[in-house]
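1. dropping a prediction and its sequence here:
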Amino acid sequence: MSMRLAGRTALVTGATSNIGRAIAEVFAAEGAHVVVSGRSAERGREVVEGIRARGGRADFVRSDLDGSAAASRALAEEATRVLHGRIDVLVNNAGIYPGDTTAATDEKTFDQVYAVNVKAPFFLTAAVAPAMAEAGGGAIVNLGSWVARLGLPIGALYSSTKGAMETLTRAWAAEFGPQGVRVNAISPGVVLTPVPGEAHPAEAMVKGTPAGRMGTPDAIANAAVYLAGDESSFVHGIVLDGDGGRTGAAVVAG
């Protein structure tokens, strides 16, 4: 690794599995001291132990980001304490995905998904960004999704929350950029950890794309390193598509 994040501190939400875990692991490999955040202490310890075994720096902070401002503020405060007073990079990754149709979605589910996917990162950013600005700057990376711009017949609720996060990315770039805090987003496509010899139904959604395959969590993590580091110092308010060309190019059915 090139140690592109040497000396930085980072808080990654939803970091105990899949994309969030990969981001935490790659950030640590690039030299950052990472706070791994999530609901499962067992999985959090596993991620942290793996990072430390490879020579990286990581700590686990348990947090249930239920959408309350109090939960987001508590995570910001504890992560700041663990990271010795500052958070240089925030990755808003935690989210939940119910795949129901619109008619099958009840009000409780609607409120819960918006609470976790939008309200929680909103108040976490509100707690972290001003402190970043006061400390001289920082970077925030939000996780959107390709389904925010390419409609599917199910999951409208989830898709709309990711659209909200992409909109917030642009608004926050305008709000916090002049204070030295860069805000950008990544829009992952179909991203799954491959299981050797096992096909996945989601493969049908990437057939005919330029990449012609599903993505891996590491691919998104490497994009996050770019947006968090100095190489993207002139990049503000973008949504970086990590979807194998699914939304940017014509899909040719085979």
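-> Perfect, I can see it now. Note that this is a predicted model, so its numbers are computed, not measured.

2. use CA for all of it now, contacts and neighbours both
-> Noted.

3. any idea how far the closest residue to residue 230 other than its chain neighbours lies from residue 97?
-> Among residues not flanking residue 230 along the chain, residue 4 sits closest, at 7.8 Å (Cα to Cα, 6 or more residues apart in numbering). To residue 97, residue 4 is 32 Å away according to Cα to Cα, to the nearest Å.

4. more crowded one of the two?
-> Neighbour count, other Cα atoms under 10 Å: between residue 4 and residue 97, residue 4 has more, with 18 against 13.

5. who are the contact partners of the most centrally placed residue in the chain?
-> By Cα atoms, centre = their mean, the chain has its centre lying nearest to residue 93, at 2.7 Å. With contact set as Cα atoms under 8 Å, 6 or more residues apart in numbering, residue 93 has these partners: 12-15, 19-20, 142-143.

6. restricted to strands, list those residues.
-> Among the contacts of residue 93, the ones falling in strands (DSSP state E) are 12, 142-143.

7. returning to what we had before: quick check, nearest of the contacts of residue 93 to residue 124?
-> Of all those, residue 124 sits closest to residue 13, with 10.0 Å by Cα to Cα.

8. show me where the protein has its helices.
-> Remark: helices assigned in the chain by DSSP state H are 18-29, 41-53, 69-82, 107-114, 120-135, 156-176, 217-228.

9. next, the one to line up against it:
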Amino acid sequence: MNSSTALRGSTALVTGATSGIGKAVAQSLARQGAEVVLHGRDRSRGEALVKEIAHDGGTARFIAADLTDAEDTLRLASQAGDVDILVSNAGLYEFVPTPATDAANFDRHIAVNTRAPFLLVGALAPAMVRRGGGSIVLVGSSAARTPAPVGAAYGASKAGVEVLTRYWATEFGPSGVRVNAVSPGPVHTEGTSAMFGEHIAVLDRTNARGRAGDPGEIADIVSFLVGPASSYVNGSVLFADGGELSSLPG
């Protein structure tokens, strides 16, 4: 069970916080005492989550920003202020074949999934270094290591996240700023429900666990990675995919 005081006195920025994994992460960090800066595109959903967190005894505020826009991403970092925890969760995923992926589509994936965390870390990590500590968690994807017939742009953008995790752990680790990633497999969210529709049950047949994940399960891993219990964990990519299924001959 999460302690209600584990993160008291800290400020956390969570991108993509108004639904799915990001929402579960934001709620979890708020329950542990962090003041949470919520990012999203939909102001009404953001303000609703602020009220929900306040109702549960937590503290949050919302900033709307378009992560496909570099300047808007930097504005988000500026308005977030000094944060002790950054959870880069916002993601774009469109699972289409390569010939159907035009330059604009590819650029959107890179902008949201790779460039946005790059810009946010570049803007926020220096202040963490000056204060002598901080924690950054990037949300990757099993698509970075498990090829499929569609979604190459998404997989490439998330592979970049895993590489950046290791680089930043090396760059900022000596100054007390830990950088890690969680790499989820399929998770039941509003996004996956909309994508798969009546075929959503297929997600439960993709791993050795026999079911897709729940956003709260990923949030628990993020809470571990940002908290004091993981003080010696740096530069790690934690797979949370239920276990890959082995291919049997014949």
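-> On my side now, so go ahead. Just so it is clear, the structure is predicted and the values come from calculations on it, not from any experiment.

10. returning to what we had before: could you export the helices of the first structure as CSV, including distance to residue 200 of the first structure and mean neighbour count?
-> Shown next, in CSV, are the helices of the first structure (distance: least, Cα to Cα, whole Å; neighbours: other Cα atoms under 10 Å):
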stretch, distance to residue 200 of the first structure, mean neighbour count
helix 18-29, 16, 25
helix 41-53, 24, 17
helix 69-82, 35, 19
helix 107-114, 25, 14
helix 120-135, 30, 20
helix 156-176, 21, 20
helix 217-228, 16, 21
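
11. tell me which of those sits nearest to residue 206 of the first structure.
-> When the helices of the first structure are ranked by proximity to residue 206 of the first structure (Cα to Cα), helix 217-228 comes first, at 15.5 Å.

12. so the closest one matches what in the second structure?
-> Per TM-score structural alignment, the counterpart of helix 217-228 of the first structure in the second structure is residues 215-226.

13. just how off-centre is the matching stretch within its chain?
-> How far stretch 215-226 of the second structure lies from its chain's middle: 10 Å, per Cα atoms, centre = their mean, to the nearest Å.

14. got it, and stretch 167-183 of the first structure?
-> 16 Å.

15. which part of the second structure matches it?
-> The alignment of stretch 167-183 of the first structure onto the second structure (TM-score structural alignment) spans residues 163-179.

16. what's the counterpart of residue 59 of the second structure in the first structure?
-> With TM-score structural alignment as the criterion, residue 59 of the second structure pairs with residue 57.

17. ok, now which ones touch residue 64 of the first structure?
-> 38-39, 71.

18. now that we have those, can you turn them into CSV and tack on distance to residue 106 of the first structure?
-> Output for the contacts of residue 64 of the first structure, formatted as CSV (distance: Cα to Cα, whole Å):
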residue, distance to residue 106 of the first structure
38, 26
39, 24
71, 24
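
19. run through who's touching the longest strand anywhere in the second structure.
-> For the second structure, the strand reaching the highest residue count under DSSP E is reported as strand 177-184. The contact list for strand 177-184 of the second structure (Cα under 8 Å, 6+ apart) reads 125, 128-129, 132-142, 162, 165-166, 168-169, 172-173, 218, 221-222, 225, 233-241.

20. what do you get if the cut-off is 6 Å, keeping everything else the same?
-> 133-142, 165, 169, 234-241 (Cα atoms under 6 Å, 6 or more residues apart in numbering).

21. one more: stretch 222-234 of the second structure?
-> Counting by Cα under 6 Å, 6+ apart, residues outside stretch 222-234 of the second structure touching it are 135, 169, 178-180.

22. so how far is it from its chain's centroid?
-> Worked out by Cα atoms, centre = their mean, stretch 222-234 of the second structure lies 15 Å from the chain centre.

23. what of stretch 206-221 of the first structure?
-> 17 Å.

24. that older thread, I'd say the match of residue 59 of the second structure and residue 33 touch.
-> Yes. Using Cα atoms under 6 Å, residue 57 of the first structure is in contact with residue 33, at 4.8 Å.

25. looking at these two, which is more packed in?
-> More crowded of residue 57 of the first structure and residue 33, by other Cα under 10 Å: residue 33, with 25 against 20.

26. how close does that one get to residue 1 of the first structure?
-> Where residue 1 of the first structure is concerned, residue 33 of the first structure sits at a distance of 15 Å (Cα to Cα).

27. now residue 206 of the first structure
-> In terms of Cα to Cα, residue 206 of the first structure sits 30 Å off from residue 1 of the first structure.

28. more neighbours: the two, which one.
-> Applying other Cα under 10 Å to residue 206 of the first structure and residue 1 shows that residue 206 carries more neighbours, namely 21 against 7.

29. list of residues touching stretch 23-40 of the first structure?
-> 1, 3-16, 56-64, 221.

30. scratch that, stretch 235-249 of the second structure
-> With Cα under 6 Å, 6+ apart, stretch 235-249 of the second structure has contacts from 165-166, 169, 179-185, 207-209.

31. in it, which residues are buried?
-> 235-242 (16 or more other Cα atoms under 10 Å).

32. end-to-end on that stretch?
-> One end of stretch 235-249 of the second structure sits 36 Å from the other (Cα to Cα).

33. endpoints of stretch 58-73 of the second structure, how far apart?
-> So stretch 58-73 of the second structure: terminal residues 25 Å apart, Cα to Cα.

34. whoops, stretch 50-63 of the first structure was the one
-> Stretch 50-63 of the first structure: ends 20 Å apart by Cα to Cα.

35. again with stretch 225-236 of the second structure
-> 10 Å.

36. what's the distance between that stretch and the middle of its chain?
-> With Cα atoms, centre = their mean, you get 16 Å for stretch 225-236 of the second structure.

37. next one: stretch 133-151 of the first structure
-> Here stretch 133-151 of the first structure is found 7 Å from its chain centre; the criterion is Cα atoms, centre = their mean.

38. give me the stretch of the second structure that that stretch matches.
-> Residue span in the second structure matched to stretch 133-151 of the first structure, by TM-score structural alignment: 129-147.

39. so for the matching stretch, what gets flagged as buried?
-> For stretch 129-147 of the second structure, by 16+ other Cα under 10 Å, it's 129, 133-144.

40. quick one: contacts of that stretch?
-> 84-89, 128, 155, 158-159, 175-185, 226.
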